[in-house]
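**Q** can't give you the sequence, but here's the structure:
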């Protein structure tokens, strides 16, 4: 029988956890009794305020997820503070990005720098956290890695070329990592949202875009960050102990796998 930890037994690291979708992910895990490391890059005040939700079960740690040494130091600090290794990683950190279709680089303006920024932050960040987590996960015989994706590579209603390419590469990494890490009882999955109403990144989205998407979904509404966060809990829970390499789309039924 393979090891399986309940949510309230897990030490969860949420990257980009101080604000936006990350804040909702942190709150969801804390609500279920998990102990949570809130990674942040610039949002120290928001991260420390979030710690106050459950001071005995939360720790804010600054780290740039693209910096492998800083990520390793963050994992070491978490282990020292809580006396146990991180068991669960939620790769949510997003390089600076705004979901404003009018301001995005179109195909004539798109540069490798645009693409590389997303690859470094989205794929490179997830690789760094995964590598830093492996020793601890193997030590306890349990690991859960959940990557935050997007439905845009299935339905590019707005062609955010750089962002979508980075998330598509992250889905590929999700599947190959699941194959590699399965024997260690480490599952790797993705939860993909559509446009969420509302996060810092989607704050620039015009209301008419939200309304158009809402009208296109079976539920006739745009998914909220809290609803997305709740779905993410599934992959970390005991209910998903035999699920790996999967991509769950949480967008009110707009895209169907």
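**A** Looks like it came in fine. Quick caveat, the model's predicted, so the values are computed rather than measured. Residues are numbered from 1 along each chain as shown.
**Q** Please count neighbours and contacts with C-alpha atoms only from this point.
**A** Will do.
**Q** Tell me the first helix or strand C-terminal of the longest helix seen in the chain.
**A** As far as residue count goes, and with DSSP state H defining each element, the longest helix of the chain is helix 161-181. Next along the chain after helix 161-181, taking DSSP states H and E as the criterion, comes strand 186-193.
**Q** Which SSE is immediately downstream of that following strand?
**A** If you walk from strand 186-193 toward the C-terminus, the next helix or strand you reach (DSSP H and E) is helix 207-216.
**Q** Report the buried residues of that next one.
**A** Of the residues in helix 207-216, those buried by neighbour count under the rule 16 or more other CA atoms under 10 Å are 210, 213-214.
**Q** Using JSON lines, lay out the residues you listed together with distance to residue 154.
**A** What follows is the buried residues of helix 207-216, written out as JSON lines (distance: CA to CA, whole Å):
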{"residue": "210", "distance to residue 154": "18"}
{"residue": "213", "distance to residue 154": "15"}
{"residue": "214", "distance to residue 154": "17"}
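**Q** which ones are touching residue 104?
**A** residue 160 (CA atoms under 8 Å, 6 or more residues apart in numbering).
**Q** what about it, distance to residue 124?
**A** Look at residue 104 and residue 124: by CA to CA, to the nearest Å, they are 22 Å apart.
**Q** okay, pairing it with this:
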């Protein structure tokens, strides 16, 4: 999808986990479509670098440090956004713990690792949604896009905490769509699969990729650009009559 078809001029978009991978791609594409972008990430230096990249190209961006698992940090992020631009039009809950996880039987996942994954991947989404709700309600509109995963439906083994956290994202999306609909706020999720970024991963071996690609209708790996069209669509006015849905971006791995 050409972002020229999606005009986000003067709209404010918060992207958590925006400093690398898919989050960075979101930040650059929304900025290219005219949005004012908050690049929020635990890594403040990388967030600032992406924001500088946008401003150097003539766009508007803020690079902010945020720990989405911490309510005070999330509130500070949203406050900084409102102080700068006075509104929040789109929230993309992209931050997650994934690439650093080691596959293991669920009996071997200790409570600290379980809590880390749930705190970032599930509680972090909850906190961010809470933090933007008042500003969106005041304007009578808003788009919240939560990033889930194909593992919710495939039940991928040896990732029990990650699967559970991303399942919570889908359930929360449905609950918030119901609660926020009266305020004109759309809440949807995207469920990606097989997206390759510059972030290193060693959890999928070459032979596993062969099996994954064989199960897909489209026989190729995905890239960050494959996520952009779906996200721009759900953030735009073209999706105003869609809420509470989970959009699979997965090369036809699953059919609803």
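**A** Great, that's in hand. Every value quoted in this text rests on a predicted model; they were computed, and no experiment measured them.
**Q** which among the buried residues of helix 207-216 of structure 1 gets closest to residue 179 of structure 1?
**A** Distances from these to residue 179 of structure 1 were compared by CA to CA; the smallest belongs to residue 213, at 34.5 Å.
**Q** residues in contact with residue 59 of structure 1?
**A** Each residue near residue 59 of structure 1 by CA under 8 Å, 6+ apart is listed here: 36-38, 48, 51, 78.
**Q** Tell me the secondary structure at it.
**A** Assigned with DSSP: H, G, I helix; E, B strand; the rest coil, residue 59 of structure 1 falls in the strand class.
**Q** Tell me the counterpart of it in structure 2.
**A** If you follow residue 59 of structure 1 across to structure 2 using TM-score structural alignment, you land on residue 62.
**Q** how much space between that match and residue 49 of structure 2?
**A** Per CA to CA, residue 62 of structure 2 is found 10 Å from residue 49 of structure 2.
**Q** just residue 249 of structure 2 next, same as before
**A** Distance, residue 249 of structure 2 to residue 49 of structure 2, by CA to CA: 28 Å.
**Q** In terms of neighbours, single out the busier of those two.
**A** residue 249 (21 against 15; other CA atoms under 10 Å).
**Q** The closest residue to the more buried one other than its chain neighbours and residue 146 of structure 2, how far apart?
**A** The shortest distance from residue 249 of structure 2 to any residue that is not its chain neighbour, by CA to CA, 6 or more residues apart in numbering, is 4.7 Å, and that residue is residue 192. Noted for residue 192 of structure 2: a distance of 11 Å to residue 146 of structure 2, by CA to CA.
**Q** Which one's more surrounded, these two?
**A** The residue with more neighbours, out of residue 192 of structure 2 and residue 146, is residue 146; 26 against 21, by other CA under 10 Å.
**Q** Specify the local secondary structure of the more buried one.
**A** Going by three-state DSSP, the secondary structure assigned to residue 146 of structure 2 is strand.
**Q** Then residue 39 of structure 1?
**A** strand.
**Q** next one: residue 90 of structure 1
**A** strand.
**Q** Likewise for residue 143 of structure 2?
**A** Using three-state DSSP, the three-state assignment for residue 143 of structure 2 comes out as strand.
**Q** residues touching it, list them.
**A** Under the criterion of CA under 8 Å, 6+ apart, the contact partners of residue 143 of structure 2 comprise 89-91, 185-187, 234-236.
**Q** how do the residues you listed look in structure 1, which are kept?
**A** Contacts conserved in structure 1 for the contacts of residue 143 of structure 2, using both residues aligned by TM-score structural alignment, their matches' CA atoms under 8 Å: 89-91, 185-187, 234-235.
**Q** The residue nearest the centre of structure 2: what's it in contact with?
**A** For structure 2, the residue whose C-alpha lies nearest the mean C-alpha position (CA atoms, centre = their mean) is residue 94; its distance is 2.3 Å. Residue 94 of structure 2 sits next to 15-18, 23, 146-147 when contact means CA under 8 Å, 6+ apart.
**Q** redo that, cut-off 7 Å
**A** Counting by CA atoms under 7 Å, 6 or more residues apart in numbering, residue 94 of structure 2 makes contact with 15-17, 23, 146-147.
**Q** which of those residues has the most neighbours?
**A** When neighbours are counted as other CA under 10 Å, the busiest of the contacts of residue 94 of structure 2 turns out to be residue 16, with 31 neighbours.
**Q** Correct me if wrong: that one contacts residue 42.
**A** No: the criterion here is CA atoms under 7 Å, and residue 16 of structure 2 misses it with residue 42 at 8.7 Å.
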